[in-house]
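K.L.:
task: produce atomic coordinates for the following.
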Amino acid sequence: MRTDEEPNLMPEQNRGPARPDYGAEAPRPTVLHQMGGIAGFVYSTVPVVVFVTANAFLPLPVAVGVAVATGLALSVFRLLRGERLVSAAGSLLGVALAAGIIAWTGSARDFFVIGIWASLAGFVVTFGSVLARRPLTGVIWNALHGGTWAWRSDRAVRVAHDVATLAAASVFGARFVIQQWLYLADSTGALGIARVAMGTPLTVLAALVVLWAFRRSTKRLIRTSR
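P.N.:
Now for the predicted structure:
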């Protein structure tokens, strides 16, 4: 039984069909799962390692070709394992775009330029959503649960999503600052190391915080829907 003092998540629309019991609902595929899970992020770092290593011993065009071939091989391997085409293509798309930029500029450091500016975009979106009092993880959570819950009216839930979104913003911001500094210093090898070190490990840490915020929100949803 809910007391008057207990904050709650009430539907923004008071009328409509009865809501299902989310406690008994089959788990939905998460965004991370649809992207190939943690393994997908690991796969994305392999062409980076291959490119940096090959670039140290081979001419730039050959190093780029080896990286693209590695991305293609990984995509085929993931398709054979039964992964979705969108997930599997991730191993190839990024390195192919990077190869195109290198072909245009002729600079090895431009292999990393897409990731650097994508990190800046991610920081602007996530941090901006917190400033707008609509933290992105909360918006995503609400969309996954029908988009009708007044989650921002519950202080505990809103704060949880502020923390989760700021965790994601911190990862994006750190990646941009450090990698942009190395880019301007024209340190391709250090860029590769930073890309790998700040890739999957930081993604996992941020994902854990987001998962905590999602679970906290869902527990309150279950409690108030009964």
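K.L.:
from now on I want contacts and neighbour counts done on CA atoms only, so please keep to that.
P.N.:
Fine.
K.L.:
give the contact list for residue 102.
P.N.:
The neighbourhood of residue 102, defined by CA atoms under 8 Å, 6 or more residues apart in numbering, consists of 108, 110, 111.
K.L.:
let's see it at 10 Å
P.N.:
By CA atoms under 10 Å, 6 or more residues apart in numbering, the contact set of residue 102 is 60, 61, 64, 96, 108, 109, 110, 111, 112, 113.
K.L.:
again, but for residue 125
P.N.:
Counting by CA under 10 Å, 6+ apart, residue 125 touches 119, 135, 136, 165, 169, 172.
K.L.:
ok so, going back, among the contacts of residue 102, name the buried ones.
P.N.:
Using 16 or more other CA atoms under 10 Å as the burial test, these include 60, 64, 96, 108, 109, 110, 111, 112, 113 as buried.
K.L.:
tell me the secondary structure at residue 189.
P.N.:
The three-state label for residue 189, taken from DSSP: H, G, I helix; E, B strand; the rest coil, comes out as helix.
K.L.:
here is the second sequence; please produce its structure so I can put it next to the first one:
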Amino acid sequence: MSSAGSSPHGPTEAGTTASGGSGPDAAADVVRPLAGDDDRAAAEAAADPPAKPTLLEQMGGPMGMVDSAVPVAVFILGNTLGGLGWGIGTALGSAVVLAGIRLARRKPITQVVSGIFGVGIAAFIAYRTGSAKGFFLLGIWSSVAYGAAFALSILVRWPLVGVIWELVNSRGTAWRADRRLVRRYSLATGVWVLVFAARFFVQNFLYDQDEVGWLATARIVMGYPLWLVALGITVLLVRGHLRSRPTAAPAAG
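P.N.:
This next block holds a predicted model:
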């Protein structure tokens, strides 16, 4: 006589099912850990978003310095060796080559277009004026426009350094309520006004003196190198105040 508990298969099947070895419950037990792994991976991805490009990277990085100097250098070389036509041709050719390299490096298309556009306009002005120094007129008067815009932004209490900094860091316009921060941004914007003023006065003087070689040198030296100095001063002025600002207290749970 056998009882319900002494069946040769009953206890074994019951024990196997309870331990998750077979049946629908067992399949669910296998799926749950996998789903949990997916959730954890998604949570880790959300907690560690891709790093934003730095301001230097947005300006083109170290290669951006090379890209900005090459067309100027080859223009002067071509103009010296073969005249204005050769200078214009080599500058445009170098801009096209650099654009191809930018595309191959998967750089933003805006950098490609702006590079060709800037060199193209400079070459066109040189062609229309019939003078090698005309190649630098766009840069000279661009400094006036940028300097005026930065100075005006200080006067209307919307310093452009603050606008750009907060835009890059996605913090909106709440910074304008902090008077000390607005003052810091205004000082930093003033640094850039001085940069643009220096670029204009130095290069315009060399333009008037017909010093094309020195004008090209000033264009390169007062480009990215001077910008990096101004950028360093900007960071020192702004970050010191941002670090000293009290952080918001966590909400009581």
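K.L.:
returning to that earlier point: what's the most distant pair in the buried ones among the contacts of residue 102 of structure 1?
P.N.:
Spatial extent of those (CA to CA) is set by the pair 60 and 113 at 16.0 Å.
K.L.:
how many other residues sit next to residue 110 of structure 2?
P.N.:
For residue 110 of structure 2, the tally of surrounding residues (other CA atoms under 10 Å) stands at 8.
K.L.:
so the corresponding residue of structure 1 for it, which of the three states?
P.N.:
Aligning on TM-score structural alignment places residue 110 of structure 2 opposite residue 86 in structure 1. The three-state assignment at residue 86 of structure 1 reads helix, by three-state DSSP.
K.L.:
what about residue 86 of structure 1, distance to residue 72 of structure 1?
P.N.:
Counting by CA to CA, to the nearest Å, the gap from residue 86 of structure 1 to residue 72 of structure 1 is 13 Å.
K.L.:
any residues in contact with both of those two?
P.N.:
Shared contacts of residue 86 of structure 1 and residue 72 (CA under 10 Å, 6+ apart): residue 93.
K.L.:
helices of the stretch 101-250 of structure 2, start to end?
P.N.:
Using DSSP state H, counting those that start in this stretch, the helices of the stretch 101-250 of structure 2 run over 109-129, 137-155, 160-168, 179-208, 212-221, 224-244.
K.L.:
how close does the most centrally placed residue in structure 2 sit to residue 64 of structure 2?
P.N.:
By CA atoms, centre = their mean, the mean C-alpha position of structure 2 lies nearest to residue 58, the distance being 1.7 Å. Look at residue 58 of structure 2 and residue 64 of structure 2: by CA to CA, they are 9 Å apart.
K.L.:
one more: residue 76 of structure 2?
P.N.:
Residue 76 of structure 2 is 19 Å from residue 64 of structure 2, by CA to CA.
K.L.:
swap in residue 147 of structure 2?
P.N.:
Distance from residue 147 of structure 2 to residue 64 of structure 2, counting by CA to CA: 22 Å.
K.L.:
out of those two, which sits in the more crowded spot?
P.N.:
Just comparing residue 147 of structure 2 and residue 64: by other CA under 10 Å the higher neighbour count belongs to residue 147, 23 against 17.
K.L.:
nearest spatial neighbour of the aligned partner of residue 60 of structure 2 in structure 1, skipping sequence neighbours?
P.N.:
Counting by TM-score structural alignment, residue 60 of structure 2 corresponds to residue 36 in structure 1. For residue 36 of structure 1, ignoring the flanking residues on the chain, the nearest one in space by CA to CA, 6 or more residues apart in numbering is residue 87 at 5.4 Å.
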